[in-house]
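Asker: requesting a structural model of the entry that follows:
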Amino acid sequence: MKTRALLLAALLATSACTSAPVTPAGTGIGVDEAGLDKKVKPGDDFDEYANGGWKAKTEIPADRSRIGVFLEVANKAEANNVAIIAAAQKANAAVGTDQRRIADWYASFTDTAAIEKRGMAPMQGELGAIAGLKDKAGLSKMLGGNVQADLDPLNATNFETENLFGLFVSQGFDTPDKTVPYVLQGGLGLPDRDYYLSTKPEMVAIRTAYRAYVEKLLTLAGVSDPAGRAGRILALETRIATAHTDNLTSQDAHKANNPWKKADFAKKAPGIDWDAFWAAAGLGSQQDFIVWHPATVIACAKLVADAPLQDWQDWLTFHRINEVTDVLPAAIDQAHFDFYNKTLNGQQQPRPRDKRGISSVNAWLGDAMGKLYVEQYFPASSKTEIQTMVAGILKAFDERVAALSWMTPATKAEARKKIETMQVGIGYPETWRSYASLEVKADDPVGNLRRAQKAETAHQLAKIGKPVDRKEWWMTPQTVNAVNLPLQNALNFPAAILQAPFYNPEADPASNYGSIGAVIGHEISHGFDNLGADFDSTGRLRNWWTKEDLAHFEAAGAALAAQYDAYEVFPGLHLNGKLTLGENIADVAGLSAAYQAYRASLGGKEAPVIGGLTGDQRFFLAFAQSWRAKAREQQLRAQVATNGHAPDRWRAMTVRNIDAWYAAFNVQPGEKLFLTPDKRVKVW
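Answerer: Model prediction:
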């Protein structure tokens, strides 16, 4: 769950859960008692106390790089998606209907015999066009034509955008009523600039493996001189990586707020034929842009001019193939898995083809699937009950802000206005995407992907010049995740996450508040983390803080960053507290608000003791068990290097900043997690 929506979703797609279910519905406790390790003191290691029993009997499946509670829920959603696709196949609906699109997409993806028979033929048009480039003007046009719209600029990793630049469409930082395109950095085949530039032995090894993968992919695709091309591609990407803006700087919205006119690109970033570029991108008449990474755009434009055309042709050839390996012959698909999944994340086997087909349908026909999903699997009662919980947690957060002794009345009024006007979407959007313009063929999986990419980009570009829709959703209902949208001052809680063990209507309220309640509190709190606090109630990037209030807030953030810097994942590898600060603020503040709302829901009474556990104990255990997980070393290392979230184990440790946790488990000085009251970080 996050402001930066998509990366955790990607983690979910590479994780699973084979644990026994949390205590069955009807028992009321809502905590997996068998998953505890009571030999461990809660105050020494709360994650191990809450989850050690589960970890001891749980293995990571070969087709996963990590395993955790999220996929216990995602597996349920996946089973529902299987039924939806099966019904679509059986219906034999008319061409042009969403059911037919779903059936044909899935059929094209899973017909591996036909994919094998076609070989590289579906790519010949693209590869021929790349080989036929004559000059840099043609290159500029092709680079522009390949531009795709990203769904989240803070999370537009190079696995999502292998094009030189990415595009994000939303309201302007300074113009909350005007929709504009944002220009982002891209162009890399590895997750981050450090993978190219770091001298650490593990990074050097990954670069070596990446070069070998590039050569192998080109060889399998029948491209000439694969070794020579692989060397040039890695060299070019290293130059692109050198120009890239680092992760921490990319998180600073103020540094991203760089309005450019169309004419500014030629003046400030010469080297690309920008008129040709924007015309090919479908933005030839657009005059206003925001450049998220200006130094990178300037350097990469110069690189387009300076690097030989052959280098760019090699780079384009590789990336156009690399984007669609899922639907190319098995040897190419396997090579992609071996590097991206096995080498980078430690996953031992690919997921079954049918499961990957479900993921592909959801990725590109998300609303078509989502509409059917909520009609069949999301009861109105769940929406009503979650709305009540959201209202209680918003009220608790507001009360906490109102009670802050350090915040001045002016800043406090702005914060409370932001809470009051927050748009909260629960379950599903009020309006659905239309796929009427997207042609899906049962015998053209590569074409389906290319047409879907263009349709998504066209959908995003069509927003420009139209009124801002503050109720727009950025996740599909069948997604097991949640999101805060700072530019809209809005939250999305998809239907799929609103089920056990996150939310169990038959469980005791303590576990629901500790699990889904903390998720809700987390997303609300993102509006007030180190990024969200830069935006006002309208989504405008604006400093609404007094100097003194901001200094107090930043000091609390620095203390929390230092707390996470101290956590050691592997010998010599510590978490980056600044990189994960926004998520850690949201965890602390969200858990605090969820706890306050839980206590308020009791109406002044004490919760019953169930299974020997008090209400407060069940609350905190449910929170920690929401984060129980196991991950392969490679996946953990990649997460520490690139992800804005701390790994699950350390998110469970959030409890050490909450006073009530100490009382609930009688945590005493001398225990490893004990913090004196003045060291417990209270951001909100």
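
Asker: okay, CA-based contacts and neighbour counts for the rest of this
Answerer: Noted.

Asker: just the element for F277, please.
Answerer: helix 274-280 (DSSP states H and E).

Asker: I'd like the next helix or strand past that helix.
Answerer: strand 288-291.

Asker: contacts for that following strand?
Answerer: Contacts with strand 288-291, where a contact means C-alpha atoms under 8 Å, 6 or more residues apart in numbering, come from 172, 180-184, 256-262, 297.

Asker: show me those that map onto strands.
Answerer: V180, P181, Y182, V183, L184, P259, W260, K261 (DSSP state E).

Asker: dump the residue contacts of the last one.
Answerer: I take that to be K261. Q287, D288, F289.

Asker: can we see that at 6 Å?
Answerer: Q287, D288 (C-alpha atoms under 6 Å, 6 or more residues apart in numbering).

Asker: quick check: the gap between it and R101.
Answerer: Distance, K261 to R101, by C-alpha to C-alpha, to the nearest Å: 39 Å.

Asker: pretty sure G425 sits against N489.
Answerer: No - G425 is beyond contact range of N489, at 11.3 Å (criterion: C-alpha atoms under 6 Å).

Asker: I'd like the structure of this one too, to check against the first:
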Amino acid sequence: MPASALKPLALATALVLAAPQASLHAAQPVAAPAPVYDVGDLDPSISACKDFNAYANGKWIAANPIPADRTRWGAFDQLREQSLQAQRGIVEAADAGADAAKTGSIEQKIGWLYRSGMDEAAIDAAGFDPIKPDLDAIAKLDDTAAIVAWLGDAFAKGEGQGFRFGSGSDFQDASRQIAFARQGGLGLPTPDYYAKDEYKDIRSAYLAHIARVFELTGVPADEAKAKADGILAFETRLAQASLSRVELRDPKNQYHFMSIDEANKVTPHLDWAAFFKAIDVPVGDGFSLSQPKFFAEFDAMLADVPAEQWRDYLAFHTIDDASEYLSKPFQDENFAFYGKTLNGQPEQRARWKRVLDTVNGGMGQALGQLYVKEYFPPAAKARAQELVDNVRNALKARIEHLAWMSDETKARALEKWSTFLPKIGYPDKWRGWGGLEIVPDDYFANVRAANAFNERYDLDKIGKPTDRYEWHMTPQTVNAYYSSGTNTINFPAAILQPPFFYADGDDAINYGGIGAVIGHEAGHGFDDKGSQFDGAGNNVNWWTKEDRARFEARADKLVAQFDGYAPLASHPDKHVNGRLTLGENIGDLGGLSFAYDALQAADGDKPDPMIDGLSRDQRFFLSWARVWRGNIRDKAQLVLLNTDPHAPAKFRAIGAPSNMPAFAEAFGCKAGDPMVRPDDQRVRIW
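Answerer: Prediction:
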């Protein structure tokens, strides 16, 4: 599926517009600190103890409708928009100077990549000519051997189909990178979309979309419909062998190390030795065939699905994946299904934003290198490092004082804590771009060149030592992440901005914003999944049996809490999946708790300044709620309920605080108030 079809955010959405773009520019003079919280946003007609999200965010939500080119709008989205505007200035300047730039420089390559994507006349004139060689090659596949050979060649170029393949840390020896083959190949969001009656209208729309895609290449309507029917049947069979999103959260379902001979017994028609040779990757002692049931079915389909049906499946996904880089009819059809029908987005985004997505996908780290020069001053990095250290220390103290955990498990938890590697802003060492050939006037060729270049970069890691210092997000990304395989917490420059972070701002606002984000990512090291990995990144058990049972009992209470939330009035039967969102909810609860403790350690002995009539603790919790402020379209929310491991933003605003006595004390809440969970339901894990 095109990347634009489903983009679950690694944190979620929300809040008031950050500081003006110019104030983030390193070259600008530092102004006096401005007010960082608008008390006019609060709704005094609603009790904070009854609905904290409505109290903190309701007025803003009502006054800020979702733009027509988006499926949601909130603090994350506003900050992302700000980052996009900053990036636009960088790429347009690169475009203007590209012809005179140093040959082979990242400025020249970024400029030419962006320029070629903005040349709509040339792209439209080409129609679908750029993929005709691919379609011609697929049309010649007449047996299983030919199909398998095509798959190897496609994966080598970064255009693989049917499943996913790439590098990753070995679950049993995280110091090395191995190959992972994972389930994939579906055009709809999850396996449920192929089976459940509630998604029959989406299946019908998907069938129509497949047929229209073929018609755009000149296939007659009747023939296109027949192809669509066969493709849906093909994907339905793959879906039946695929694990659910909840099942995929379990590390036991993410890793099955096998030798080539063992893997070939699972897939006798897909010779993995030949596949590794085709992609030019050393076999070594084996790789992870991560979901054996899926690959057994994939292999069975290689044997018993007619070659014609395979050709149709491969041709459709080749066209569909390329649609965003082809002429306008293909772009419009792609948006009509994935954007409008599936996610409810009324209008397509501006051309420059879509091309900027391509630049980020193809040369994101190179663009980040230019971004941080202008938008992330060293002082901001130093202040962020201070917050990271303080929140990590609060986590350590929490572990040390846990009443439910034995000393034996605590010692191992603290050992893991001691090996955390925080990374702030941007990489210490930038990757190189030599060998990537970008031209000024061929968008599709540039996209394919970048795909192949980045695929080679990933495949070349296999068999090499794991690099803990590598980044898997760009500096201009408004997000953060934890990696269990490297035990790192990562905070790109673009999220280290208001409303999350004010370099000279009020501590309460900073700890409730970026401090809680820092705690959230550190908390992932100890959530239901991260807690199954040690400090070296290995999937090993470091718990006593009794402590693990206590942990899971506490986590089950958090599952029950979020299972009870239903975000849509239009679909009151659609609830949050507490099991799917458990890791993020543990991250939120722990992260907010660690950040609160860190604030008390930093400022607890100082007089409370009572800014705008708000106490320090009130500002802390309001800052947390503010970052989850936002609207979302119903269709998009329905997709995310099935696919996103994050709970809807409004429940993130209230979920963690409702478990914290400090929140109730800050706002004078009493037992029985909706924001005060009963003692037998209150969750505290870390």
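
Asker: tm score of chain vs chain?
Answerer: Overlay of the two chains. TM-score (TM-score structural alignment, normalised by the length of structure 1): 0.94; 667 aligned residues with a C-alpha RMSD of 2.2 Å.

Asker: related to what we said a few turns ago, looking at G425 and N489 of structure 1, which has the bigger crowd around it?
Answerer: N489 (25 against 19; other C-alpha atoms under 10 Å).

Asker: which ones are touching S167 of structure 2?
Answerer: S167 of structure 2 sits next to I178, A179, F180, I462 when contact means C-alpha under 6 Å, 6+ apart.

Asker: go again with 10 Å.
Answerer: Neighbouring residues of S167 of structure 2 by C-alpha atoms under 10 Å, 6 or more residues apart in numbering: 176-181, 287-288, 455, 457-464, 466.

Asker: tally of neighbours for the counterpart of D192 of structure 2 in structure 1?
Answerer: Using TM-score structural alignment, the partner of D192 of structure 2 in structure 1 is D194. By other C-alpha under 10 Å, 19 other residues sit near D194 of structure 1.

Asker: got it, and K200 of structure 1?
Answerer: Counted with other C-alpha under 10 Å, the neighbours of K200 of structure 1 add up to 10.

Asker: then M610 of structure 2?
Answerer: 12.

Asker: map D441 of structure 2 across to structure 1 for me.
Answerer: Matched to structure 1 by TM-score structural alignment, D441 of structure 2 sits across from D443.

Asker: and that match, what does it touch?
Answerer: With contact taken as C-alpha under 10 Å, 6+ apart, D443 of structure 1 is in contact with D104, W105, A107, S108, F109, D111, A114, I115, R118.

Asker: go with 6 Å
Answerer: Taking C-alpha under 6 Å, 6+ apart, we find D443 of structure 1 in contact with S108.

Asker: for V681 of structure 1, see how far away it is.
Answerer: Distance from D443 of structure 1 to V681 of structure 1, by C-alpha to C-alpha: 57 Å.

Asker: skipping adjacent residues, who's closest to the corresponding residue of structure 1 for D229 of structure 2 in space?
Answerer: Counting by TM-score structural alignment, D229 of structure 2 lines up with G231 in structure 1. Of all residues not flanking G231 of structure 1 in the chain, R211 sits nearest, at 7.0 Å (C-alpha to C-alpha, 6 or more residues apart in numbering).

Asker: run a quick neighbour tally on the one you found.
Answerer: 19.

Asker: corresponding residue for it in structure 2?
Answerer: In structure 2, R211 of structure 1 lands on L207 (TM-score structural alignment).

Asker: assign whichever residue in structure 1 pairs up with V388 of structure 2 to helix, strand or coil.
Answerer: Alignment note (TM-score structural alignment): V388 of structure 2 maps to V390 of structure 1. Following DSSP: H, G, I helix; E, B strand; the rest coil, the label given to V390 of structure 1 is helix.

Asker: buried ones in the strand or helix carrying N642 of structure 2?
Answerer: Using DSSP H and E, N642 of structure 2 sits within helix 634-643. Using 16 or more other C-alpha atoms under 10 Å as the test for burial, helix 634-643 of structure 2 gives D634, K635, A636, Q637, L638, V639, L640, L641, N642, T643.
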